[in-house]
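**Student:** This is the structure alone, sequence omitted:
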């Protein structure tokens, strides 16, 4: 049993911010599987769905942040024009 699966079966799950991206994704996948199995009572389903929404929101924020970091890094890789090649028509 993984940590994320253990969190689902034990008392209170770990705070989402304490999970790695991989752990959060694994827990979300586990929640989806359980919800799709239709084996939970309504109250448990709602609690699991709520946890899934929180996990999904966190994962989306992390992906957006990573995407922004990649864009910044890619921008740094773009070669800045040297002084001799710079367009001076607006000067």
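**Tutor:** Sure thing, it's come through. On a predicted model such as this, the values are computed, not experimentally measured, just so you know.

**Student:** Please count neighbours and contacts with C-alpha atoms only from this point.
**Tutor:** Fine.

**Student:** Residues contacting stretch 10-28, please?
**Tutor:** Stretch 10-28 has contacts (CA atoms under 8 Å, 6 or more residues apart in numbering) with 3, 4, 5, 7, 8, 52, 54, 55, 56, 58, 59, 62.

**Student:** Could you tell me which residues within the helix or strand containing the fifth one count as buried?
**Tutor:** When secondary structure is defined using DSSP states H and E, the element that contains residue 8 is helix 3-9. Residues of helix 3-9 classed as buried by neighbour count (16 or more other CA atoms under 10 Å): 4, 5, 8.

**Student:** Could you export these as CSV, including distance to residue 69?
**Tutor:** Listed next are those as CSV, based on distance: CA to CA, whole Å:
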residue, distance to residue 69
4, 27
5, 30
8, 32
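
**Student:** try this one side by side with the last:
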């Protein structure tokens, strides 16, 4: 496993789906309880790094959605204000 860890694709180069798939594989291997201690620790470390990166990507995506939703709400309230001004 240590060799596999050295050859692993850098996390920032993985797509979200690839990172999730790798994390799922790591969890399955750790749950199988068939790995040597050193390999388990290396896999756990990679899993934590993957999880941290995935959470960061999700947080970034949520912020983008919040900004877009805020812009939509802003546009709607601007139209309401414009409509009200024309009525006056």
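**Tutor:** That came through, no problem. In this text the structure is predicted, and so the values were computed from the model without any measurement.

**Student:** overall similarity of the pair, as a TM-score.
**Tutor:** Overlay of the two chains. TM-score (TM-score structural alignment, normalised by the length of the second structure): 0.81; 79 aligned residues with a CA RMSD of 1.9 Å.

**Student:** ok so, going back, reformat the contacts of stretch 10-28 of the first structure as JSON lines; add distance to residue 81 of the first structure.
**Tutor:** Below are those laid out as JSON lines (distance: CA to CA, whole Å):
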{"residue": "3", "distance to residue 81 of the first structure": "50"}
{"residue": "4", "distance to residue 81 of the first structure": "49"}
{"residue": "5", "distance to residue 81 of the first structure": "52"}
{"residue": "7", "distance to residue 81 of the first structure": "53"}
{"residue": "8", "distance to residue 81 of the first structure": "54"}
{"residue": "52", "distance to residue 81 of the first structure": "47"}
{"residue": "54", "distance to residue 81 of the first structure": "45"}
{"residue": "55", "distance to residue 81 of the first structure": "43"}
{"residue": "56", "distance to residue 81 of the first structure": "41"}
{"residue": "58", "distance to residue 81 of the first structure": "39"}
{"residue": "59", "distance to residue 81 of the first structure": "37"}
{"residue": "62", "distance to residue 81 of the first structure": "33"}
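
**Student:** what range in the second structure matches the next helix-or-strand element following the helix holding residue 8 of the first structure?
**Tutor:** Counting by DSSP H and E, the next helix or strand C-terminal to helix 3-9 of the first structure is helix 21-37. Helix 21-37 of the first structure lines up with residues 16-32 of the second structure when matched by TM-score structural alignment.

**Student:** Give me the mean deviation of that stretch from the first structure.
**Tutor:** Compared with the first structure after fitting, stretch 16-32 of the second structure deviates on average by 0.2 Å (mean CA distance after the TM-score superposition for the first structure).
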